[in-house]
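In: This is a predicted model, with the sequence first.
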Amino acid sequence: MYQEYSRILAPIDGSDESKLAFKKAVAVAGRNNATLIVAHIVDTAAFQTTNVYNEVIPEAITTRAKVMLDEYKEAAHKAGIEHVETVLDYGSAKYQLCHSLAGDYKADLIMLGATGLNTVERLFIGSVSEYVIRNAPCDVLVVRTDLDNTQIKHSK
């Protein structure tokens, strides 16, 4: 039986890997006539490590995240995706994706990059993609290749 997806959650963080996963999510959404949910989660743990809480930094990050989400939404519309939703959330990306956003937005597929921007968290806590694979309430596709299914070369 052919699996059709109707609500695809595509988390973005600005990394090359998340951009590639977004492009593939757009292609899958187009083939399935699905709603694309583009999400960005602001990691609030980064704010807890500063000695003096500064409202300017979180406000600037939120503003930039909104601009980024608008850009991705526009790109999806230009690619022919009719139904695009954007989500800006706060907290741990891996936790929010699995235990909040996937259920709240009734996602039946999460498409994300194999790695992202947060190298420190990946080293000490584990990767977002690994956590999502193990805990998501829906199917998960980890993108490791470009649109031509060619493996991505990472610089070391």
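Out: Received it, and whenever you're ready, just let me know what you need.

In: can we go C-alpha only for contacts and neighbour counts from here?
Out: OK.

In: which stretches of this protein form strands?
Out: 7-11, 35-42, 84-90, 109-113, 139-143 (DSSP state E).

In: take the one below as the second:
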Amino acid sequence: MREVYQKILVAVDGSEQAHNAFLEALSVTRRNSGKLFLLSVADTSHLAGEPYAVNYAMDAAKKAADGVVENLKEKIPEDVDYTIIEAEGNPKLKIIEAAEELKIDLIMMGTTGTGTFSRLLVGSTTSYVVNNAPCNVMVVR
């Protein structure tokens, strides 16, 4: 385990678990005088069908992701250095991609996300990230 985490990525999706991970990430970032990367992914990985329906669903997913970020952004203290990253696609892949590109030291995320089906799979995104991340992952309840 590393002594100091300088680049902390927290993945958020509006769930209670993600909010808890966000709060823990703030604490870790401050304790390590690091930089926080707040990642929100509009999940468009399951969209298929009529172009109109896909566009509507993509817009809705993006709007929901933007709302999550705006809510959390207000809670970041002024002394915390942070960057907001908004992406579209498959959350599990986007988290790994961001961690690799930014050379993240620690990924923090909740146990499960917002989807009912995801909960049945007991955090499939979290499991994927834990098994594929290029760095340590902290899973927060």
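Out: Nice, thanks for sending it over. Please read these numbers as outputs of a predicted model, since none were measured by experiment.

In: Quick one: closest of the strands of the first structure to Cys98 of the first structure.
Out: strand 109-113 (9.3 Å; C-alpha to C-alpha).

In: and the closest one, which stretch of the second structure?
Out: Mapped onto the second structure using TM-score structural alignment, strand 109-113 of the first structure covers residues 106-110.

In: mean deviation of that stretch from the first structure?
Out: In this overlay with the first structure, the average offset of stretch 106-110 of the second structure from its partner residues is 0.4 Å by mean C-alpha distance after the TM-score superposition for the first structure.

In: Off-centre distance for that stretch?
Out: In terms of C-alpha atoms, centre = their mean, to the nearest Å, the centre of stretch 106-110 of the second structure is set 7 Å apart from its chain centre.

In: Enumerate the positions of the helix of greatest length in the first structure that are buried.
Out: As assigned by DSSP state H, the longest helix anywhere in the first structure is helix 56-78. By neighbour count, and taking 16 or more other C-alpha atoms under 10 Å as the criterion, the buried residues in helix 56-78 of the first structure are 62, 65-66, 68-69, 72-73, 76.

In: Give me the most central residue, the second structure.
Out: Ala11 (1.2 Å; C-alpha atoms, centre = their mean).

In: Check the gap between the residue of the second structure most remote from its centre and Asn71 of the second structure for me.
Out: When each C-alpha in the second structure is compared with the mean C-alpha position (C-alpha atoms, centre = their mean), Glu50 comes out farthest, at 28.6 Å. Plainly put, Glu50 of the second structure is 32 Å away from Asn71 of the second structure if you go by C-alpha to C-alpha, to the nearest Å.

In: Same check on Thr44 of the second structure?
Out: Plainly put, Thr44 of the second structure is 21 Å away from Asn71 of the second structure if you go by C-alpha to C-alpha.

In: Same question for Met138 of the second structure.
Out: Distance from Met138 of the second structure to Asn71 of the second structure, by C-alpha to C-alpha: 22 Å.
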